[in-house]
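In: sequence-free structure coming up:
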């Protein structure tokens, strides 16, 4: 099974922005931003592109594809 691992939290931490900055920019709750960082939920496509530009990375850098072994 393939899953996405979010790199958003790490990218925010190494940027000049805070999670609060993102919360205000996207008009989201702190819980939503936290969920983006943990991969429990995802930004919209438009938000992904804006977030990548804001964090000075490619959209592909926001997530890593992981393969989980199933029993």
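Out: Perfect, I can see it now. Nothing here was measured: the structure is a model prediction, and the numbers come from that model.
In: contacts and neighbour counts: CA atoms only from here.
Out: Will do.
In: which residues of the chain fall in helices?
Out: Taking DSSP state H as the criterion, the chain carries its helices at 8-13, 19-26, 30-38, 45-54.
In: nearest to residue 2, of those helices?
Out: When these are compared by Cα to Cα, helix 30-38 sits nearest residue 2, at 15.9 Å.
In: and the closest one with helix 19-26, angle?
Out: Taking axes from the mean of the first three to the mean of the last three Cα atoms, to 10 degrees, helix 30-38 and helix 19-26 form an angle of 110 degrees between their directions.
In: structure B:
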């Protein structure tokens, strides 16, 4: 799975820090989600989609890697 979070943040005009504040987490956590070094929990994934006004499916794309 490849994160589309960086693209969505750019489209929404949001920075990692702003999203982190909305979700009550740190900018480092957001960076880790973007880079694929960690992934949000199911609860955070749905909260993330809600805050960004996107579907959960929009946050990731499937890759064969």
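Out: Thanks, I have it. Note that the structure is a prediction, hence the values are computed from the model and not measured.
In: which one in the first structure is aligned with residue 6 of the second structure?
Out: In the first structure, the residue paired with residue 6 of the second structure according to TM-score structural alignment is residue 9.
In: contacting residues around its match?
Out: Taking Cα atoms under 8 Å, 6 or more residues apart in numbering as the criterion, residue 9 of the first structure is in contact with 34, 36-38.
In: let's see 6 Å
Out: residue 37 (Cα atoms under 6 Å, 6 or more residues apart in numbering).
In: From start to finish, how long is stretch 35-50 of the first structure in a straight line?
Out: With Cα to Cα, to the nearest Å applied, stretch 35-50 of the first structure spans 17 Å between its terminal residues.
In: do the same with stretch 16-33 of the second structure
Out: End residues of stretch 16-33 of the second structure are separated by 10 Å (Cα to Cα).
In: what do you get for stretch 11-20 of the second structure?
Out: Using Cα to Cα, the two ends of stretch 11-20 of the second structure sit 17 Å apart.
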